[in-house]
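# the sequence and its predicted three-dimensional model are supplied below.
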Amino acid sequence: MRYDLTDLKLFLRVAETGSITAGAEQTHLALASASARIRGMEDTLGVPLLVRGRRGVEPTAAGRTLLHHARAITQQMERMRADLGEYATGLKGHIRLLCNTSALTEYLPDALADFMAKHPQVNIDLEERLSREIVQALRNDLADIGIISDAVDNSGLETALLRKDRLVLVMAPGHPLARRVGRRTSVAFGDVVDEEFIGLAGDSALQQHIGEHATRLGARLRYRVRVRSFDAVCRMVAVGNGIAVVPESAAQRSRDASAVKVLGLSDSWANRQQLLATRSYAALPGYAKELVDTLRTGDWKAA
């Protein structure tokens, strides 16, 4: 059985993206060549490595085993390249970072800008996912670093507390709900689930998370407007178009400009903590460890 590094890198990218076409693009191969390499790997092994469906491809049991070893081999190669980096020029590192909506919008841009300025040789693939999906990706060696909520089962992973990430309810001071709650400082999500909401556009992990809690209450959220950022959400809320659930940091940042009323959510799922998660910190390449350390220390906050 002989697989070269190109085969292994191709299979990794195909498994990560769920698409042979995307995997071929990321490894700079023609689609026909990538398909031939995958078939050659399957012929050599004698069993299918991928299940092909209408929505893409998924690894078989044999494919998941190959994926585990391919990830380990490529990580070892990355560590070797990092160790030799001081003796060579033009070497690049690659970090696959998965995070939830709050991390992506509230503090990661500043953190990554500072890190990448200091490490121009490192490329980062950043993708927004639900916390439970991030945990599964880390367990399957499909990501290097994850930022997750402490509400999900993270057994088998190494985690460290990153920061608090409380979710709150925002509304215009003149909104009927604001008048109903009076001087109360918090409210249960079930008491507001029938209101009209402002939400984030696209496939936001936070909106999926909130929607799942509404479903558990037997409700479906009604979104009057969807916008692209928490700042825009708060601006829409401020003029009375609806209410919204946002990270407390976003509400505090927008409160003076948008004049919104902030209420705590009494539900336990709203009082979250952000965790920095890896499968094994010790197994990460040096530059990936540096990113973890940068995120944990928060040195970028003062930049």
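Everything's here; your move.

# going by C-alpha atoms from here, please, whenever you check contacts or count neighbours.
Fine.

# all helices of the stretch 51-200 of the chain, in order?
Here the stretch 51-200 of the chain has its helices, by DSSP state H, counting those that start in this stretch, at 61-84, 101-106, 108-118, 131-139, 176-181.

# got it, and the stretch 201-303 of the chain?
Counting by DSSP H, counting those that start in this stretch, the stretch 201-303 of the chain has helices at residues 205-216, 230-238, 248-258, 286-297.

# before we move on, back to that, okay if I get the helices of the stretch 51-200 of the chain as CSV plus mean neighbour count and distance to Val245?
Formatted as CSV, those follow (neighbours: other CA atoms under 10 Å; distance: least, CA to CA, whole Å):
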stretch, mean neighbour count, distance to Val245
helix 61-84, 16, 38
helix 101-106, 19, 11
helix 108-118, 15, 20
helix 131-139, 21, 17
helix 176-181, 13, 14
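
# a markdown table please, covering those helices and showing distance to Ile198.
Converted to a markdown table, these look like this (distance: least, CA to CA, whole Å):
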| stretch | distance to Ile198 |
| --- | --- |
| helix 61-84 | 40 |
| helix 101-106 | 16 |
| helix 108-118 | 23 |
| helix 131-139 | 22 |
| helix 176-181 | 14 |
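
# and Ser204, which of those helices is closest to it?
Closest to Ser204 of those is helix 101-106 (CA to CA; 6.6 Å).

# turn the helices of the stretch 201-303 of the chain into TSV, including mean neighbour count.
Formatted as TSV, the helices of the stretch 201-303 of the chain follow (neighbours: other CA atoms under 10 Å):
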stretch	mean neighbour count
helix 205-216	16
helix 230-238	24
helix 248-258	17
helix 286-297	17
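
# before we go on, here's another structure to hold up against the first:
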Amino acid sequence: MTLPPGTPDLEVIDLLVSVAELGSLGAAARRHGISQPAAGMRIKALERRLRLRLLDRGPTGSTLTDAGYTVVELARPVLAAARGLVDGIAALHDSARPTLRVMASKTIADHRIPHWLTALRKLRPDLAVELDVANSRQVTAAVRDREAELGFIEGPRAPEGLGSRVLVADELVVVVAPTHPWASRRRAVTSRELAATPLLWREKGSGTRDTVWEALEIHGAPARPAAEFGSAAAILATARGGVAPAVVSRLIVAHELRAGTLREVPLADSIALTRKFRAIWHRRTPPSGAAEDLVELAARIEAVRTNRR
């Protein structure tokens, strides 16, 4: 099928519809990003092509003629179909766009993932990344169930049955409010004291909780939590109130320590309050393509950051 002779250009038809909707040629010109004289010239060319007078031009402005209104009504479904065509083509492009599904623990998502994804975007500008945030146990389950191609978790050890790579070690510190008794004590706190003290804990499944629990349970089950929270931000806010000590990543508390709103409590013995940041994946589908690039970039960025300390 070929278009009949005299078929008008859709862009000038759209301009005419804008005149009808906005009530003036000047307003229509502004909507389309052109000057009013240019808009007038395009409408005149359309009139010549259609052999119809579409506008009544007067000293106070231009209004549509009866023929102009008829052309506008005939054009509306044509323009709607054209927009549907353009939207459909855009959807085809979106569906063909490569996508990487990633899940990350909350600390990593808040403090490390943005740096890694910025580097990945420079390497793969056309890549779309779908990022979900959960605790480490939930991330592990999602990777195991293939709901995510790649996961980033924190914790003392690698999850069973999955492939993994350690990216960096993250230091945990004990912090209290300046008004808490531990903030001014002269003697360092022992790990046994820490285990016997009700602390502010993350929820079960958190990599921070698993790391601290494993480090303290050599003295028996740690004391019942003073409170449990689903985010590090809630723990810091509660710790600032002097409710109880907290064990958190130095990454997330560094600003508080510099500002003096929280104080770090030294430990008397060599308790291992460190955890690992890991990339994890399903063993049957090790990282390749964009996923492999992201793991390599993350490892490289963390190595540089560690060397700068």
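In hand now; what should we look at? Worth saying up front: this structure is predicted, and the values here are computed from it rather than measured.

# after superposing, what score do the chains get?
Overlay of the two chains. TM-score (TM-score structural alignment, normalised by the length of structure 1): 0.53; 208 aligned residues with a CA RMSD of 4.0 Å.

# residue in structure 2 paired with Ala172 of structure 1?
Mapped onto structure 2 by TM-score structural alignment, Ala172 of structure 1 lines up with Ala177.

# that match is in contact with Gly242, isn't it?
Yes. With contact defined as CA atoms under 8 Å, Ala177 of structure 2 and Gly242 form a contacting pair (4.9 Å).

# against Tyr223 of structure 1, how distant is the residue positioned nearest the centre of structure 1?
Closest residue to the average C-alpha location of structure 1: Cys99 at 2.4 Å, with CA atoms, centre = their mean. Computed as CA to CA, to the nearest Å, the Cys99 of structure 1 to Tyr223 of structure 1 distance reads 24 Å.

# ditto for Gly156 of structure 1
With CA to CA as the criterion, Gly156 of structure 1 and Tyr223 of structure 1 are 37 Å apart.

# contacting residues for the residue lying closest to Gly207 of structure 2 once chain neighbours are set aside?
Of all residues not flanking Gly207 of structure 2 in the chain, Gly155 sits nearest, at 4.3 Å (CA to CA, 6 or more residues apart in numbering). Neighbouring residues of Gly155 of structure 2 by CA atoms under 8 Å, 6 or more residues apart in numbering: 136, 206-208, 210-211, 275-277.

# now with 6 Å?
Contact analysis of Gly155 of structure 2 by CA atoms under 6 Å, 6 or more residues apart in numbering lists 207, 211, 275-276.

# then Val176 of structure 2?
Counted by CA under 6 Å, 6+ apart, Val176 of structure 2 has contacts 239, 245, 262-263.

# the closest residue to it other than its chain neighbours: neighbour count?
Nearest non-adjacent residue to Val176 of structure 2, counting by CA to CA, 6+ apart: Pro245, 4.8 Å away. Other residues lying near Pro245 of structure 2 total 30 when counted by other CA atoms under 10 Å.

# so Pro245 of structure 2 sits against Leu199, correct?
Yes. Here Pro245 of structure 2 reaches Leu199: they are 5.3 Å apart, a contact under CA atoms under 6 Å.

# now the end-to-end length of stretch 194-208 of structure 2.
15 Å.

# where is the longest strand in structure 1?
strand 158-171 (DSSP state E).

# what angle separates it from helix 286-297?
Put simply, strand 158-171 of structure 1 runs at 50 degrees to helix 286-297, going by axes from the mean of the first three to the mean of the last three CA atoms, to 10 degrees.

# strand 158-171 of structure 1: average distance to aligned residues in structure 2?
Comparison of strand 158-171 of structure 1 with structure 2 after fitting gives an average deviation of 1.6 Å (mean CA distance after the TM-score superposition for structure 1).

# what about the strands in structure 2?
Under DSSP E, structure 2 gives strands at 55-58, 61-64, 99-105, 128-134, 150-155, 162-176, 200-202, 227-229, 246-249, 263-265, 274-282.

# elements contacting the third one?
The helices and strands touching strand 99-105 of structure 2, judged by 3 or more CA pairs under 6 Å, 6 or more residues apart in numbering; DSSP states H and E, are strand 128-134, strand 150-155.
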